[in-house]
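> sequence isn't available, so here's the structure alone:
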């Protein structure tokens, strides 16, 4: 990787912070599984480059088993048969993880129901009450 990985406008991961290693994939694969290093382990050290403090706090609070206590993100990609595709997958997953970790939902603005919608709800409720009231036993006069 020779160019920075852009997460958003304020955060990009420089190439020196990302370390990739080719490892053997687990699972089925026949005879070649024991001799090819097609899986990729990606390690991103969040302490080796500048991150805005608000982002650093959000990432630290983000509960994910791939982020260690020391601030290193470890991702293992082994879904594809080729090492190049596994590397692309690992980088895409790192990008996705960081975007999810720094995302903040916008503050919800409370709204009131309109007067007419309240009246419709009351009318509907009264109608349902009448219908259910008619389901009782019939009285003999």
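That came through, no problem. For clarity, every value in this text was computed on a predicted model and none was experimentally measured.
> okay, CA-based contacts and neighbour counts for the rest of this
Noted.
> tell me the helices in this structure, going along the chain?
Taking DSSP state H as the criterion, the chain carries its helices at 53-61, 83-102, 115-133.
> what angle sits between the second one and helix 53-61?
This means helix 83-102. 110 degrees (axes from the mean of the first three to the mean of the last three CA atoms, to 10 degrees).
> residues in contact with helix 83-102?
5-8, 20, 22, 37-42, 55, 58-59, 62, 73, 75-80 (CA atoms under 8 Å, 6 or more residues apart in numbering).
> stretch 13-33 now?
Here stretch 13-33 makes contact (CA under 8 Å, 6+ apart) with 1-7, 34-46, 48-49, 78, 83, 87.
> next: stretch 37-57.
Residues from elsewhere that reach stretch 37-57, judged by CA under 8 Å, 6+ apart: 10-11, 13-14, 17-25, 71-83, 86-87, 90-91, 102.
> quick one on the thing from earlier: which of the contacts of stretch 13-33 count as buried?
5, 7, 37-46, 78, 83, 87 (16 or more other CA atoms under 10 Å).
> which of those lies closest to residue 109?
residue 7 (27.6 Å; CA to CA).
> who's in contact with that closest one?
13, 95, 98, 99.
> run the last query once more with 10 Å
13, 94, 95, 96, 97, 98, 99, 100, 102 (CA atoms under 10 Å, 6 or more residues apart in numbering).
> nearest to residue 131 among those?
The closest of the contacts of residue 7, once distances to residue 131 are taken by CA to CA, is residue 100, at 49.0 Å.
> can you tell me how far the most centrally placed residue in the chain is from residue 27?
Residue closest to the average C-alpha location in the chain (CA atoms, centre = their mean): residue 100, at 4.6 Å. Shown here: residue 100 relative to residue 27, a distance of 29 Å by CA to CA, to the nearest Å.
> another one to put next to it:
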């Protein structure tokens, strides 16, 4: 079981792993070992709560496909185990971020001081405008 956050766990069987050769520049002496780890997770078929599923499916992220799968590829190191751990960390962070709900902000009444400041600046702008107008008229 992989703990995502308090009370939410995912079974190891829900994660599909593929180890592929890292893409990128190479030459004659390229290491032919499959080092890049690719994690595939089906959101719709998972045991996640409906709230997390809906938030993940609605999220705009390049790692989430339109068919509802999360695909995370990690090729930071030549070690398969390290790349696997990094992909798993990225997956956990993605699911945790989907569970965070933005704080609702309520409209507040402006303070007396800010209202006075606003009125003063309005009066000042009005008086300078009048001065310009009288100078232009004369």
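Happy to help now that I have it. Bear in mind the structure is a predicted one, so any value in this text is a computation, not a measurement.
> before we move on, the earlier item: and the buried ones among the contacts of stretch 13-33 of the first structure, which of them are in strands?
With strands taken from DSSP state E, the overlap with those comprises 5, 39, 40, 41, 42, 43, 44, 45.
> quick one: map the third one onto the second structure.
When the structures are aligned by TM-score structural alignment, the residue of the second structure matched to residue 40 of the first structure is residue 37.
> check the gap between its match and residue 69 of the second structure for me.
Counting by CA to CA - residue 37 of the second structure and residue 69 of the second structure are separated by 16 Å.
> please report how far residue 87 of the second structure lies from residue 74 of the second structure.
In this view, residue 87 of the second structure and residue 74 of the second structure are 6 Å apart by CA to CA.
> check residue 122 of the second structure too.
Residue 122 of the second structure is 57 Å from residue 74 of the second structure, where distance means CA to CA.
> out of the two, which sits in the busier spot?
Counting neighbours by other CA atoms under 10 Å for residue 122 of the second structure and for residue 74 shows that residue 74 has the greater number, 22 against 11.
> and that one, what does it touch?
Residue 74 of the second structure makes contacts with 19, 22, 35-39, 80, 82-88, 90, as judged by CA under 10 Å, 6+ apart.
> out of those, which is nearest to residue 130 of the second structure?
Looking across the contacts of residue 74 of the second structure and measuring by CA to CA, the closest to residue 130 of the second structure is residue 90, at 61.4 Å.
> residue in the first structure matching the closest one?
Using TM-score structural alignment as the criterion, the counterpart of residue 90 of the second structure in the first structure is residue 93.
> next: residue 14 of the second structure.
Per TM-score structural alignment, residue 14 of the second structure is aligned with residue 17.
> okay, now that match: neighbour count?
15.
> cool, and the one 5 residues further on?
Residue 22 of the first structure has 17 neighbouring residues, counting by other CA under 10 Å.
> and what of the one 10 residues further on?
Using other CA under 10 Å, the number of residues around residue 32 of the first structure comes to 9.
> from residue 88 of the first structure, how far out is it?
22 Å.
> what does residue 108 of the first structure give?
To residue 88 of the first structure, residue 108 of the first structure is 36 Å away according to CA to CA.
> more neighbours: which of these two?
Neighbour totals were compared for residue 108 of the first structure and residue 88, and residue 88 leads with 13 against 6 (other CA under 10 Å).
> the more buried one and residue 40 of the first structure: what is the separation?
Relative to residue 40 of the first structure, residue 88 of the first structure is positioned 9 Å away (CA to CA).
> do residue 90 of the first structure as well
For residue 90 of the first structure, the distance to residue 40 of the first structure (CA to CA) stands at 7 Å.
> counterpart of residue 105 of the second structure in the first structure?
Structural alignment (TM-score structural alignment) places residue 105 of the second structure against residue 108 in the first structure.
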